[in-house]
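Asker: okay, structure incoming, though there's no sequence with it:
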């Protein structure tokens, strides 16, 4: 009767235990065909059900100590055969999760190296888990050699496993639970200062390098850690159940009450830990972004908007149609190059055919080092007679050119001005795609990752897509980057403002937002697009309703919405501008970039600093690294952010917001 009651309770308990392992990934299609129980969502339920079924073998066993030996052997063989089936399921699940668990554990070891108390706790947990796993492997070896084992060997192992002492598996599981949660009531356990899981999650969130290494959001990181612990506890539970069975098979007693007490302890530990897990997950960040690479490589790890606003030297006489020198450089805040007076320096450099802005006087005479002819730069550096150097002074391959201002009619000084040139041309890549990019929803695909790419001088925000599976898993074999539209801006039927946006002095802002639904957890990202809102590039996400349990999009052609943040810098809820002033090229920074923006801000593409780079580059650069999570999961949202360091131009980059699994971790109200 007790066993039947436990089976009924366990049917409920197994369902919510399975949620503990939810983010660990999904078997490949080939594996899934072999046996449905390989699905991680059902593994705990399947294992515990398999263990309980094994009791059927021993229910009919006589309890007398003088049971015939051949019958004992037959019962032993059947029990160990059931053990083999259960062990296979646990091993396959552990192998499936090993990559992500290893990343999480490696990350922990990295960021707790200077936290002695935290490191001591992790060492204790690691030691306890290793002891349980070691005994579990020993039990598996017994199963492998079941036909050659002595009866006393199995009895000794079983008694050793369940005996009430400091070396038993039961004690090790209690120790593991105590180290993870600490002492105290549930309210104290849920506080970040009292339990190890909360402390590790908090430490992980402030360790940006580790997040970029694991490619896991803080919530995924917590799941990975708990997956390892949950599988270890499942091993311990399995060992104790089979130990009680084996002792009964060999007539050492009934042990029904002992097994029932063990199950109750297991239930209580699991319920307590689930409450903690749910609370830690609720507080954990779900954003994934990329850190700087070890080495910056143009067109591989980053790309640039080019010649949007670029430093340009022009004499005042050529800044007006009258060829006069009556004003100062600062008079010319928005003008054009009107000519080339007597073919002075203007004839020895490529002319700015666009508009010139913010002209200023630096010094009368200078030496100019021109850039290579195929470069998007105009100058490598400029050295003035007063000693001021714009850019980095270095060996000048093409040789410096002496440029001197002059007097005209003894009254007018025709000065060389330093202006900013906004010039469209073949060397100016300043276009952003406005066409939408949507996952193949007919194949039940959703967006799983983002990256910037440049095709034919047009920047695209490319999506990675993958097939959605039940309970928020992704079929990893279907992951692919959706090809972007490789049109050219001069193609027939391609229109400015419809297919692409052109950055200019008047329209060069981009909004930095986290785009997601904050009041509905039943939507995932299935597409994106840029639009022009005012003078800003603004990101929109296509969100589609889905069935979490079935893993199916619900009529995506009907139940999809375009989500955005419509605030502008002149709206009621004002956007905050991130200013970049006199910034150096970001790839020259010796320290890694960190996020420097938040939701509802914006940034303008501007010229790099005069002194640091002669204003020859456009910043921020674009980070073009893949932004994906491991394991891949559906996304609740996407976003753009700005990262960098003070004094440097930084990078514009995409980020992903992983689906929030917290609402699906449900603790049963009555488990007894």
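Answerer: Nice, I can see it. Keep in mind it's a predicted model, so treat the numbers as computed, not measured.

Asker: okay, CA-based contacts and neighbour counts for the rest of this
Answerer: Noted.

Asker: residue 145: neighbouring residues, count only.
Answerer: Residues lying near residue 145 (other C-alpha atoms under 10 Å) number 10.

Asker: do a quick rundown of the helices in the chain.
Answerer: Ranges of helices in the chain, per DSSP state H, are 2-18, 29-34, 43-59, 69-111, 116-144, 151-162, 169-181, 186-189, 196-205, 208-214, 218-249, 256-283, 610-613.

Asker: in TSV: those, plus mean neighbour count and distance to residue 498.
Answerer: What follows is those, written out as TSV (neighbours: other C-alpha atoms under 10 Å; distance: least, C-alpha to C-alpha, whole Å):
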stretch	mean neighbour count	distance to residue 498
helix 2-18	16	48
helix 29-34	11	41
helix 43-59	19	50
helix 69-111	18	42
helix 116-144	16	55
helix 151-162	17	71
helix 169-181	20	56
helix 186-189	14	55
helix 196-205	21	40
helix 208-214	20	35
helix 218-249	24	38
helix 256-283	18	41
helix 610-613	20	35
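
Asker: put this next to the previous one:
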């Protein structure tokens, strides 16, 4: 009977405190531990990699750096208490500044050493500009590595401080769970009329002794509240700082930072209730077996519980409002074409040919230079001889330059590239990766035209580097040349729970995952599925009819159902975030065309995303009014890249774009990649949460390198439901 009273009392505590705990999905979610950005050995390895070459030139500076590093590690090793003046938060900035200073000295020494070497003993065989660019790139790479080292160090210190706090948090949770389980066990035994000898333990439970409810409650509050110390970094403060420091690189989490904190809120409040329940059991036991009336103490316990829950709720609500609330994927361990990424293969690339390519056969004059060649239509159409140009350029030829003789390393047949590298034989300058072993080379040499003039006065047909733009739809290959404008819409009473970009049928599509919405923002995972894309019938090598799963046929019309990529006209991708407001959830998405400043001019067109939303009731999970959302923004600005390289050369990519920018489809740098790759690539990885959550928004962004040296990827983010307004 007493056991039943205890359970009833516990229920009343929960009801009185007005707590809605979704125990089946939220309280059982394990809080994702922020992975250490690095560890001590990794930092030391990073330092050694950066400084190996420098050490040979300036050992004194490196020794000084090693000394600072040892002092830093010693200081960190001896510092454990988070509130001491020597905590990571306190000394991290000072050490970072010191490292920054020394790093600048090292960078300067390296730069001076390299530049002196280059100018004292110039390389006669190389082009000066190209050599200087290589030096500049080397210095930039060193600076980037040092910057990464500094960030990793600071992140490491912060993560250690947070790790210590979380260790204490989990210890307090474990202690209360043990006491709570003890009270449940005692209640069951009392219900079965088993005599218990727990008087001493009960006395400790209602005392202020260490490791018991009153003490644990106080220590727990110390982790979360500043307690009149404005300089104190609480557990939530450190969470927030780490998340915000890494907002551009943060990826691969199962829950968004906001949802992690929301889960932490439920776990914390659940612990507060258990703590009070343990004390309530102790008071009830003493009332029953000691004979003292603890009515006032129990009433005070209830009031204290309500106050604590209100305090924690207010604290967490404020933090939830500033926590990032998105999910994006990290880069895969191995990139696989058409699996993890897609590309606009051979849309724009560079090729090498002789001037005679542009002259009538047997009537070559080669009077002009390469830069004077201007073409506006495909050469095969001009010459009525497409077979001749099939292996040169099937599209438009533009931007010819650099009169010289060339040697090219032809890529293997399985590659989308034409060349691995190009060599200017006149000055021995390489474009692309000269270290690539080559099995097939080809010479494009300058040749004399035989005339009645002496040889010294005869015309020379030179080799030219030209750009090919092949944006044709009517071609017998499977290259991506358009964006689908067809909707991916959820069914009735369904919401979006995930999204992905799909390269299929020569178009880029956006596909949603849908599921049934339940009360309190929960999801019926058994109803979850990816919304099927239509199948297509082709005409002239491009989809002409869409066939939906229910058999509906839909004839496709350009600019209504799809938008073709046209270089210098429709060659921009808008990078934007679409979230309506907290009352609505995402139910549909598609690509569309946006015209800058409503000009409706092709040169001002940008591929963007449109969305559909539905109003919903959080308590019941019912879907209501649906509406489209066309976000009105100011004219987007261009994301300008700096001599972009092939995206596949970089193992790790970070967000380098902002909301309301656009990326222009283009070709990689000539020096770095021989201009053989069309960028950006398309990230095909699906983006979802675990456990599943309804989506409030979706975002298209660019990920590459912070110094803008990669062509990068266009990728998706999802923005889950905002729990800050429902707490």
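Answerer: Sure thing, it's come through. If you're wondering where the values come from, they're calculated on a predicted model, not measured in any experiment.

Asker: any idea which of the helices of structure 1 gets closest to residue 341 of structure 1?
Answerer: Set against residue 341 of structure 1 and scored by C-alpha to C-alpha, the helices of structure 1 come closest in helix 610-613, at 25.7 Å.

Asker: in structure 2, what residues pair with that closest one?
Answerer: Aligned by TM-score structural alignment, helix 610-613 of structure 1 falls on residues 670-673 of structure 2.

Asker: average gap between that stretch and structure 1?
Answerer: In the superposition against structure 1, stretch 670-673 of structure 2 averages 1.8 Å from its aligned positions (mean C-alpha distance after the TM-score superposition for structure 1).

Asker: so what touches that stretch?
Answerer: Contact with stretch 670-673 of structure 2 is made by 130, 420, 421, 430, 431, 432, 433, 643, 645, 646, as judged by C-alpha atoms under 8 Å, 6 or more residues apart in numbering.

Asker: just give me the neighbour total for the aligned partner of residue 651 of structure 1 in structure 2.
Answerer: Counting by TM-score structural alignment, residue 651 of structure 1 corresponds to residue 713 in structure 2. Applying other C-alpha under 10 Å, we find 24 residues neighbouring residue 713 of structure 2.

Asker: and if you look at the one 5 residues further on?
Answerer: Using other C-alpha under 10 Å, residue 718 of structure 2 has 29 neighbouring residues.

Asker: who are the contact partners of it?
Answerer: Here residue 718 of structure 2 is in contact with 326, 327, 328, 498, 499, 687, 688, 695, 697, 698, 699 (C-alpha under 8 Å, 6+ apart).

Asker: across to structure 1, which of the residues you listed hold up?
Answerer: Conservation of those in structure 1, assessed by both residues aligned by TM-score structural alignment, their matches' C-alpha atoms under 8 Å: retained contacts are 326, 327, 328, 498, 499, 687, 688, 695, 697, 698, 699.

Asker: those residues in strands, which ones?
Answerer: Among these, the residues falling in strands (DSSP state E) are 498, 499, 687, 688, 695, 697, 698, 699.

Asker: about what we covered before: may I see the contacts of stretch 670-673 of structure 2 organised as JSON lines, with neighbour count and distance to residue 118 of structure 2 added?
Answerer: Listed next are the contacts of stretch 670-673 of structure 2 as JSON lines, based on neighbours: other C-alpha atoms under 10 Å; distance: C-alpha to C-alpha, whole Å:
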{"residue": "130", "neighbour count": "14", "distance to residue 118 of structure 2": "12"}
{"residue": "420", "neighbour count": "24", "distance to residue 118 of structure 2": "27"}
{"residue": "421", "neighbour count": "28", "distance to residue 118 of structure 2": "24"}
{"residue": "430", "neighbour count": "24", "distance to residue 118 of structure 2": "18"}
{"residue": "431", "neighbour count": "21", "distance to residue 118 of structure 2": "19"}
{"residue": "432", "neighbour count": "22", "distance to residue 118 of structure 2": "21"}
{"residue": "433", "neighbour count": "15", "distance to residue 118 of structure 2": "21"}
{"residue": "643", "neighbour count": "16", "distance to residue 118 of structure 2": "22"}
{"residue": "645", "neighbour count": "28", "distance to residue 118 of structure 2": "24"}
{"residue": "646", "neighbour count": "23", "distance to residue 118 of structure 2": "27"}
